[in-house]
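# my questions concern the predicted model and sequence given below.
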Amino acid sequence: MNLPNRITIARICLIPVMMVFLLVDFSFYPDPLIWNSYELPLNQLIAAFIFIVAASTDGIDGYLARKNNMVTNLGKLLDPLADKLLVAAVLISLVEMGKCDSWIAVVIISREFAVTGLRQIALLDGSVVAASKWGKAKTVVQIIAIVLMLLNNFPFELIGVPLDVIATWAAALITIYSGIDYFVKNKHLLRLTNA
């Protein structure tokens, strides 16, 4: 197994670790980090760190695979799967924690499934649905929104700016737009043909 695929598998393995820090009751841990009126439980800070590390490996494994000509079918399967598992797991955890509206999680996760289905149809047709600029923007905004939710909107909470809410709404809107964009640009794949 090559290095990019190992990095991708490591990203998948970090998901349950992150979820443990988010969802297990850590009331036996020391007091949360407190600064002025800002409060952040230590387990949530650790989960945010794990998420940032896991999300950053997405670009690293793809870059290494392309640069060193190590692109494999396993990597093509695991990389997008790891991305979707990471985002879905953290969003579901944030909904459970009351930090994210469930409809936003449903919109984001549904879009991921829909675009994955479109890509599968394209593969059957012998073509590839490449990542679009809106898809890349969606990923960046989603990661920013998730990190802000995990950090209880730090440092913007200190100055009273609800950037976590703004970023979450932006992520939802860009997610919807990018999903529509993929389907409009690839509508030829959805034409029904006679068998």
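Everything's here; your move. Numbering: from 1, shown residues only.

# okay, CA-based contacts and neighbour counts for the rest of this
Noted.

# in a helix, that's where Ser110 is, yeah?
Yes - Ser110 forms part of a helix when assessed by DSSP: H, G, I helix; E, B strand; the rest coil.

# burial measure for Met19, as a count.
Look at Met19: counted by other C-alpha atoms under 10 Å, it has 20 neighbours.

# ugh, typo on my part, it should be Arg191
Arg191 has 8 neighbouring residues, counting by other C-alpha under 10 Å.

# structure B:
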Amino acid sequence: MYIIIMMTGPNILTLIRILAIPILVIALLTNFHGHRPVAFVISLLAVLTDMLDGYWARRKNKKSSLGELLDPTADKLIITAALISLVELDQVPAWMAIVIIGREIAVTAFRAMASSRGIAMPASVLGKIKMNAEAITIALLILGEAILQQFYLLAEIGLWIVLATALFSAAEYYWRLGPKVLRENKDR
């Protein structure tokens, strides 16, 4: 209980997002009446709390080192859990999930390496587009073909957009800062 009292409001919202992940997975993978709408609402709440905690932290000057670590971690955990669940449901090809999740791990490692060398590597516009495309596509996939019917094609197209933006944004990070980060590595 003590740790929650010491946390900022935005960090509490981020922690709630992380704690909601098992509920999202259970709602996706168990077949109870209304499980898809429940999973959709959880994914929607995750997106809304992500937007709200970022806005709150910036607007009310509640930025913290913990928040800078927790927020992107929560994003990656939610995306990873949702993708793996959707692979299990045969809605996302495993190879696509592996590439998207692999990109997340690689970019996170690269950003950590840059940070350890004092090089700031903020999220790029393309990275933000990727995150939004992931959130929208996953929400559409969660609703599923039975609910979306002919509009399910949007989810399938969205997967390809996510894959493309994931790869292009990873390349952008490397081309923008890779030489500087790797040069710093040689100097050590």
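Done, it's in. Everything numeric in this text was worked out from a predicted model, so none of it was measured.

# just give me the residue closest to the centre of the first structure.
In the first structure, the centroid-proximal residue (C-alpha atoms, centre = their mean) is Val87; its distance is 3.1 Å.

# need the counterpart of it in the second structure.
Alignment note (TM-score structural alignment): Val87 of the first structure maps to Ile79 of the second structure.

# helices along the second structure, start to end?
Here the second structure has its helices, by DSSP state H, at 2-6, 9-19, 21-29, 35-59, 65-88, 94-116, 125-148, 152-187.

# okay, now Gly25 of the first structure: neighbour count?
Check again: residue 25 of the first structure is Asp, not Gly. Per other C-alpha under 10 Å, the neighbour tally for Asp25 of the first structure reads 10.

# please report how far it lies from Val106 of the first structure.
From Asp25 of the first structure across to Val106 of the first structure, the span is 25 Å (C-alpha to C-alpha, to the nearest Å).

# just Phe183 of the first structure next, same as before
18 Å.

# repeat for Lys67 of the first structure
Distance from Lys67 of the first structure to Val106 of the first structure, by C-alpha to C-alpha: 35 Å.

# same check, this time on Ser93 of the first structure
13 Å.

# who touches both of these two?
Common contacts of Ser93 of the first structure and Val106 (C-alpha atoms under 8 Å, 6 or more residues apart in numbering): none found.

# of the two, which one has the most company?
Counted by other C-alpha under 10 Å, Ser93 of the first structure and Val106 do not tie: Ser93 has more neighbours, with 19 against 15.

# which residues touch the more buried one?
The contact partners of Ser93 of the first structure, by C-alpha under 8 Å, 6+ apart, come to Met19, Leu22, Leu23.

# now tabulate the residues you listed in a markdown table and tack on distance to Leu118 of the first structure.
As requested, the contacts of Ser93 of the first structure are exported to a markdown table (distance: C-alpha to C-alpha, whole Å):
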| residue | distance to Leu118 of the first structure |
| --- | --- |
| Met19 | 29 |
| Leu22 | 32 |
| Leu23 | 33 |
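
# show me which of those residues is closest to Val129 of the first structure.
Met19 (31.0 Å; C-alpha to C-alpha).

# map the closest one across to the second structure for me.
By TM-score structural alignment, Met19 of the first structure lines up with Val25 in the second structure.
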